[in-house]
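Enquirer: Have a look at this fold, sequence not included:
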């Protein structure tokens, strides 16, 4: 992480600087679209966003990328250890852990409540015991902690022109929309990990069951029933994007270009799935580099303009 970002955020302690830098590295390595969007935030905001992403990635990898030979009991124990260290640190206001130190510091700086971390870790544990979801309500119990709370965690870092409570539903919806987009893009990868994150009853309405999905994964192609089911899931996800979109205007002006960029680029993944005729089994839907650059360039210009406006306001006070 550039020293300018850490200096701007007032992070001077070497232990914390190291922790924030590690979180930034995780974001840059694994969350490329997300990382690109964070470049539009002010230097003061970026370390906190990296810390929240870094912790989420760290916990997720315990479940999805366990050590060779690790049993479910081993993974559960590792998650419990992280949970204990996190909540001890939140209560103490500090941690010597080389990664947790950053997220604990961020939680205290921005008054991010413990229940959001508790909900997140609950969903991570669900991945150890739950392989599919009977209906939308069951899936929403999982996505509450795995997606909606992420939007709620970053909200105080982004800042709002309304109350945090008023902006919260849209922030949660955007986190949900992003994750549902990932679920659609990663159907084959998730299936190979033994998980299906699409509601079983909604798939069944189109004649799709686990066996049908397994056939598509094995054959690396989509049949007409699965294509129709995916089209229905995309329509549902787009409705959630629409629910989230008004929340962008509730954010602090300096944060809107970042969130708008993430909104645009992530929602366009759905268009890429449609353009590929719902083939999520032989390819990974993604937004091209040129398109990302075009969207980012326009957003960077808006971000600079917003920062100048904020600077003029501070000078006038």
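Expert: In hand now; what should we look at? Keep in mind that what you see is a predicted model, and the values were worked out from it rather than measured. Residues are numbered from 1 along each chain as shown.

Enquirer: Every contact and neighbour count from this point should use C-alpha atoms.
Expert: Fine.

Enquirer: where do the strands sit along the stretch 151-300 of the chain?
Expert: For the stretch 151-300 of the chain, no strands are identified by DSSP state E, counting those that start in this stretch.

Enquirer: for the one helix or strand residue 61 maps to, which positions count as buried?
Expert: In the assignment (DSSP states H and E), residue 61 maps to helix 46-64. Buried residues in helix 46-64, counted by 16 or more other C-alpha atoms under 10 Å: 46-60, 62-63.

Enquirer: likewise stretch 108-128?
Expert: Residues of stretch 108-128 classed as buried under the neighbour-count rule (16+ other C-alpha under 10 Å) are 112, 116, 117, 118, 119, 120, 121, 122, 123, 124, 125, 127.

Enquirer: What separation do you get for the closest residue to the fifth one other than its chain neighbours and residue 79?
Expert: Which is residue 119. Counting by C-alpha to C-alpha, 6 or more residues apart in numbering, residue 145 is the residue found nearest to residue 119 once chain neighbours are left out, at 4.5 Å. To residue 79, residue 145 is 15 Å away according to C-alpha to C-alpha, to the nearest Å.

Enquirer: Check whether residue 188 really touches residue 279, as I assumed.
Expert: No - with contact defined as C-alpha atoms under 8 Å, residue 188 does not count as touching residue 279 (9.9 Å).

Enquirer: Count residues in the vicinity of the closest residue to residue 272 other than its chain neighbours, would you?
Expert: Nearest non-adjacent residue to residue 272, counting by C-alpha to C-alpha, 6+ apart: residue 285, 5.7 Å away. Per other C-alpha atoms under 10 Å, the neighbour tally for residue 285 reads 23.

Enquirer: next up, a second structure to put side by side with the first:
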């Protein structure tokens, strides 16, 4: 087994361990595409873990330096021509393995490297002490600037791997919107965790329209009770989130037929988190909304069954 094979295996383990919904959706993709999707997930997860580790002031400078090193090494790997160049860098750590796999994926599927630089720039916005750092976002436009790198870029990274039935640029707006929809769902689900880290990833002006400010959110976190004003604000933002899903989901039909069930499953399950938030009466300060395992499996099975006629049609 080659170093590259081992690198992809490592990425698969990371995806299976940390991205349950994401990993389940990839099972509906063709086996030839799964390693690339796992590599992209593992790269994003690695960077996210570094950013999460930056909460302590003593770690922030080191975290920023780590992102700089990752960008430097990834640029260096991509500057080498041919797949052999990806393996010419040393592989001595889990981080090296992820970089080996993701650089091979970028090269193999001709993914625009700019999507990775935009992603890393947004991640620097999460690290205290960097010029880009932000703990709060005054408007949805400001939050979308962050999500352009943290989420839309992920959709654009995935698009060449998934394949399209139209020219890639035609499918990019929907792919970017789906990444943004997933990210906003995360923000609504993870309000409590983000508050514990001193962050609010919801637009301040839209919260203010419902009488909600940072102090009220912190109070709800401390008491474990969702104030009626917060409940109304969350209801509004869930509606905004669902509108983004409505914009994004028609783009699934622009993907190659074989991958549509996997992406549709991911979209259904992620949007289902919004249903869970509502079902539990917006108790986001004391519990993390999770789609039950039986529903995840049922949705995946339904999409897989619906895909069988398409698979036979396109295989014949």
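Expert: Arrived safely, thanks for sending. Fair warning: this is a prediction, and the values are worked out from it, not measured in the lab.

Enquirer: And the TM-score, once the two are fitted together?
Expert: Remark: TM-score between the superposed chains equals 0.92 [TM-score structural alignment, normalised by the length of the second structure]; 300 aligned residues with a C-alpha RMSD of 1.5 Å.

Enquirer: ok, which stretches of the stretch 51-200 of the first structure are helices?
Expert: Here the stretch 51-200 of the first structure has its helices, by DSSP state H, counting those that start in this stretch, at 72-92, 100-110, 114-129, 136-143, 149-158, 164-185, 187-192, 200-204.

Enquirer: What span of the second structure is the fourth one aligned with?
Expert: Same thing as helix 136-143 of the first structure. On the second structure, the counterpart of helix 136-143 of the first structure by TM-score structural alignment is residues 140-147.

Enquirer: that older thread, tell me which of the helices of the stretch 51-200 of the first structure sits nearest to residue 229 of the first structure.
Expert: Residue 229 of the first structure lies closest to helix 200-204 among those, at 5.7 Å (C-alpha to C-alpha).

Enquirer: matching residues in the second structure for that closest one?
Expert: So helix 200-204 of the first structure sits over residues 204-208 in the second structure, by TM-score structural alignment.

Enquirer: how about stretch 267-282 of the second structure, aligned to which bit of the first structure?
Expert: The aligned range for stretch 267-282 of the second structure is 263-278, by TM-score structural alignment.

Enquirer: How far off centre is the matching stretch?
Expert: 17 Å (C-alpha atoms, centre = their mean, to the nearest Å).

Enquirer: List the buried residues of it.
Expert: Neighbour-count burial for stretch 263-278 of the first structure, counted by 16+ other C-alpha under 10 Å, picks out 263, 265, 266, 267, 268, 269, 270, 271, 272, 273, 274, 278.

Enquirer: Same check on stretch 280-298 of the second structure?
Expert: By 16+ other C-alpha under 10 Å, the buried positions in stretch 280-298 of the second structure come out as 282, 283, 284, 285, 286, 288, 289, 290, 291, 296.

Enquirer: what's the farthest-apart pair in those residues?
Expert: The most distant members of those, if one measures by C-alpha to C-alpha, are 285 and 296, lying 23.5 Å apart.

Enquirer: Stretch 36-49 of the second structure against the first structure, how far on average?
Expert: Stretch 36-49 of the second structure, aligned to the first structure and superposed, deviates on average by 0.4 Å (mean C-alpha distance after the TM-score superposition for the first structure).

Enquirer: Which part of the first structure matches that stretch?
Expert: Stretch 36-49 of the second structure covers residues 48-61 of the first structure once aligned (TM-score structural alignment).

Enquirer: With adjacent residues omitted, what lies nearest to residue 95 of the second structure?
Expert: residue 46 (7.5 Å).

Enquirer: could you check the distance from the one you found over to residue 22 of the second structure?
Expert: The value you get for residue 46 of the second structure to residue 22 of the second structure, if C-alpha to C-alpha is used, is 15 Å.

Enquirer: likewise residue 3 of the second structure?
Expert: 25 Å.

Enquirer: okay, the two: which has more neighbours?
Expert: residue 22 (21 against 13).

Enquirer: Tell me the residue in the first structure aligned with the more buried one.
Expert: By TM-score structural alignment, residue 22 of the second structure lines up with residue 34 in the first structure.

Enquirer: Now do the contacts for that match.
Expert: Residues counted as contacts of residue 34 of the first structure (C-alpha atoms under 8 Å, 6 or more residues apart in numbering) are 27, 262.

Enquirer: And for residue 51 of the first structure?
Expert: So residue 51 of the first structure contacts 20, 23, 24, 102, 103, 106 (C-alpha under 8 Å, 6+ apart).

Enquirer: which residue sits closest to residue 241 of the second structure in space, ignoring its chain neighbours?
Expert: In space, residue 241 of the second structure comes closest to residue 181 once its chain neighbours are excluded; the distance is 6.0 Å by C-alpha to C-alpha, 6+ apart.

Enquirer: Aligned to residue 185 of the second structure, what sits in the first structure?
Expert: Per TM-score structural alignment, residue 185 of the second structure is aligned with residue 181.

Enquirer: wait, that match sits on residue 266?
Expert: Yes - at 7.2 Å, residue 181 of the first structure counts as touching residue 266 under the criterion of C-alpha under 8 Å.

Enquirer: Look up the average distance of the host helix or strand of the match of residue 22 of the second structure to its aligned counterpart in the second structure.
Expert: Following DSSP H and E, one finds residue 34 of the first structure within helix 32-38. Taken over the aligned residues, the distance from helix 32-38 of the first structure to the second structure averages 0.3 Å (mean C-alpha distance after the TM-score superposition for the first structure).
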